[in-house]
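> coordinates for the following, if possible.
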Amino acid sequence: MPDLNPMNAPTTVVSARPVVLAAPGRGEDLQVRVTAPAAGDGLPVIVFSHGFGSSMNGYGPLVDHWAARGFVVLQPTHLDSRTLGIPAEDPRTPRIWRFRVEDLGRVLDGLDVLEAAVPGLAGRVDRARVAVAGHSWGAQTASTLLGARVLDADGVPGEDMSDPRVKAGVLLAATGLGDDLTPFAAAHFPFMRPSFAAMTTPALVVAGDQDRSPLSTRGPDWFTDPYTHSPGDKSLLTLSGGEHSLGGVSGYEAAETTDENPARVALLQRVSTAFLHGALQDGGTGSGAAATALAADPGPLGTLVSK
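Presented below is the predicted three-dimensional model:
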């Protein structure tokens, strides 16, 4: 079994990329990066959905930390990635949000192929302990597997795209309710109208208290909606001084990070790791483990509430 104490020394990590999964009807096969501990058995899984324009190569500060502490992290490259260069006028563009959701399911369907891509990994993965995580648009993508649904123009919830294989989630800077979109966002991103009423899977929602989105008419509290408007078994970590990059989660020395703060990222690493280990254990509670991790933080970098 992997070491379940996120405060212990990390283990060596190995990675393979790109691992290609056939994706009929997508127009591009799905490229995935697999990052895993070099040792250990019974390893839980995190499927990570990147933000707009990123790829399987991003989010090293999170992916490396999680893998070094016992998780197999699977990162698909979605069709909006800058690495693919798909133009805005591509006929797939209006459905890219759905292709994103399908990408996460395809990753779970392709676990045999993904395990085989890393020498020595096959047979060491615990497929009963699966989580999803994502940042920004990736957080909305991940939320659909937890039970969030997209409302149509009349406010009626659309298709249920939740996945019973997923037992927990981490939503980083996830977009809030669609009633608060700016006119531009409402016209160009009609899928950004989530309902969290049926998002019953345990999740850690992470928001920065200085995250002000040009897509919303509200302030930073917009990013707390996935916690506020969902049923119980949720925790909300609010990062003090955090903007949309939450201190720099998108990459090491990432140019798009406007609030770089390694201590803030380190707190997010510790709390998310503890939450996931707790939520994925039999009878475990992610909220209790997250609170313990936060209590060990020496500075006032964040607050945690749970329900």
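> CA only for contacts and neighbour counts going forward, please
Will do.
> buried residues in the helix or strand encompassing Phe99, which are they?
Secondary structure from DSSP states H and E places Phe99 in helix 96-109. Of the residues in helix 96-109, Ile96, Trp97, Phe99, Arg100, Val101, Glu102, Asp103, Leu104, Gly105, Arg106, Val107, Leu108 count as buried by neighbour count, 16 or more other CA atoms under 10 Å.
> another for comparison:
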Amino acid sequence: MSKSNFGTPTPVISVTPVVLAAPGRGEELRVRVSAPTTGEQLPVVVFSHGFGQSSDSYDPLVDFWASHGFVVVQPTHLDSRTLGLPPEDPRTPLIWRIRVEDLRSTVDQLDVVEAAVPGLAGRVDRDRVAVAGHSWGGQTASMLLGARVVDPAGGPGEDLSDARVKAGVLLATPGAGGADLSPFAAENFAFMNPDFENMTTPALVVAGDHDESALTVRGPDWFTDPFTLSPGDKSLVTLFGGEHSLGGLSGYTVTETTDENPERVAAVQRLTWAYLRSALDPTDPAWTLARDEFAGAAEPLGRIEGK
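A predicted model of the protein is given here:
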């Protein structure tokens, strides 16, 4: 994909930690804020990290988004290795739910976020807010888009959606629960039982066609469920050869990347950026241009579907 369509990157300022109020959480909610040094009416992305990661992760994605006009806010969830929460902590079974509250609390306190970054005051567009997440973070973000966790009685569960969130990006996000889960996942992760029928907010789902997971008895198509099982305006990018890190999104030098591929990372950077631009501003043609260029490549890195 051509870099020319994305403009010149703007210098970015990052502030961490910014401490947000989180009564009853048992730990301060700390976030990292990254923003371009110039620009007005900047849209916001609240990003949920994968299991064990933190607000210091996902620099390849965050740096790109921020240097191209987004304010990116990254909470550190309780499962982060940086916090060292023991398995026997009474909050452990509720972390999936606390994660959702972390994102909601971040949106609640955008005034604190804005004030924490020198020069950012008055430059944030509170009406253009999106959520994004990778892996478990994708499930967390999906809850604000309308997905639910099936309750023990088999019902759709509590509605945790947030009308302030206008769009989402779900990266390598777990699919359906029930019979699709491996015995290990079914025994240990009761929350991994999503219902996507009410996930009506527009979203882009990104999956790798080589993402084999021990959490499911299915193959890589499990990670396309947030697209196939949800209604409304959704898009799906399937990356050829992509595994769970989608080429290396979680960091520039992280050891857990099993499919290191700079071209794949660049494609995710640009496609997600373009999608968010257009989803938050329907007059912006960025998504149409990026989608057409991606599909027209001589050697395609993947395919894009929509509904």
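> chain center to the helix holding Phe99 of the first structure, what's the gap?
13 Å (CA atoms, centre = their mean, to the nearest Å).
> repeat that for stretch 96-113 of the first structure.
For stretch 96-113 of the first structure, the distance to the chain centre is 14 Å (CA atoms, centre = their mean).
> repeat for stretch 82-97 of the first structure
With CA atoms, centre = their mean, you get 21 Å for stretch 82-97 of the first structure.
> ok, and the closest non-adjacent residue to the most centrally placed residue in the second structure?
The centroid of the second structure falls nearest to Gly133 when counting by CA atoms, centre = their mean (1.7 Å). Spatial nearest neighbour of Gly133 of the second structure, chain neighbours left out: Ser48 (4.5 Å); criterion: CA to CA, 6 or more residues apart in numbering.
> what residues of the longest strand along the second structure count as buried?
Taking DSSP state E as the criterion, the second structure has its longest strand at strand 124-134. Across strand 124-134 of the second structure, burial judged by 16+ other CA under 10 Å covers Val124, Arg128, Val129, Ala130, Val131, Ala132, Gly133, His134.
> what helices or strands is that strand leaning on?
The helices and strands touching strand 124-134 of the second structure, judged by 3 or more CA pairs under 8 Å, 6 or more residues apart in numbering; DSSP states H and E, are strand 42-48, helix 136-145, strand 165-171, helix 262-280.
> give me that answer again for 6 Å
strand 42-48, helix 136-145, strand 165-171 (3 or more CA pairs under 6 Å, 6 or more residues apart in numbering; DSSP states H and E).
> ok and the last one relative to helix 95-108, angle-wise?
Read it as strand 165-171 of the second structure. 140 degrees (axes from the mean of the first three to the mean of the last three CA atoms, to 10 degrees).
> tell me what angle the helix holding Phe99 of the first structure forms with helix 137-146.
60 degrees.
> which SSE is immediately downstream of helix 96-109 of the first structure?
helix 111-116.
> what's the mean distance for the longest strand of the second structure versus the first structure?
Overlaying the first structure shows strand 124-134 of the second structure at a mean distance of 0.3 Å from the equivalent residues (mean CA distance after the TM-score superposition for the first structure).
> and the angle from that strand to helix 95-108?
Using the same axes, to 10 degrees: strand 124-134 of the second structure against helix 95-108 is 160 degrees.
> that older thread, same list (the helices and strands packed on strand 124-134 of the second structure) but as CSV, adding distance to Phe189 of the second structure and mean neighbour count.
Putting those into CSV (distance: least, CA to CA, whole Å; neighbours: other CA atoms under 10 Å) gives the following:
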stretch, distance to Phe189 of the second structure, mean neighbour count
strand 42-48, 18, 26
helix 136-145, 11, 28
strand 165-171, 19, 27
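> just put those in CSV and tack on distance to Leu301 of the second structure.
CSV is the format used below for those (distance: least, CA to CA, whole Å):
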stretch, distance to Leu301 of the second structure
strand 42-48, 24
helix 136-145, 22
strand 165-171, 16
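> can you tell which of those is closest to Arg303 of the second structure?
strand 165-171 (15.0 Å; CA to CA).
> next secondary structure after the closest one?
Of the helices and strands lying after strand 165-171 of the second structure in sequence (DSSP H and E), the nearest is helix 183-188.
> give the aligned range of stretch 23-32 of the second structure in the first structure.
The aligned range for stretch 23-32 of the second structure in the first structure is 24-33, by TM-score structural alignment.
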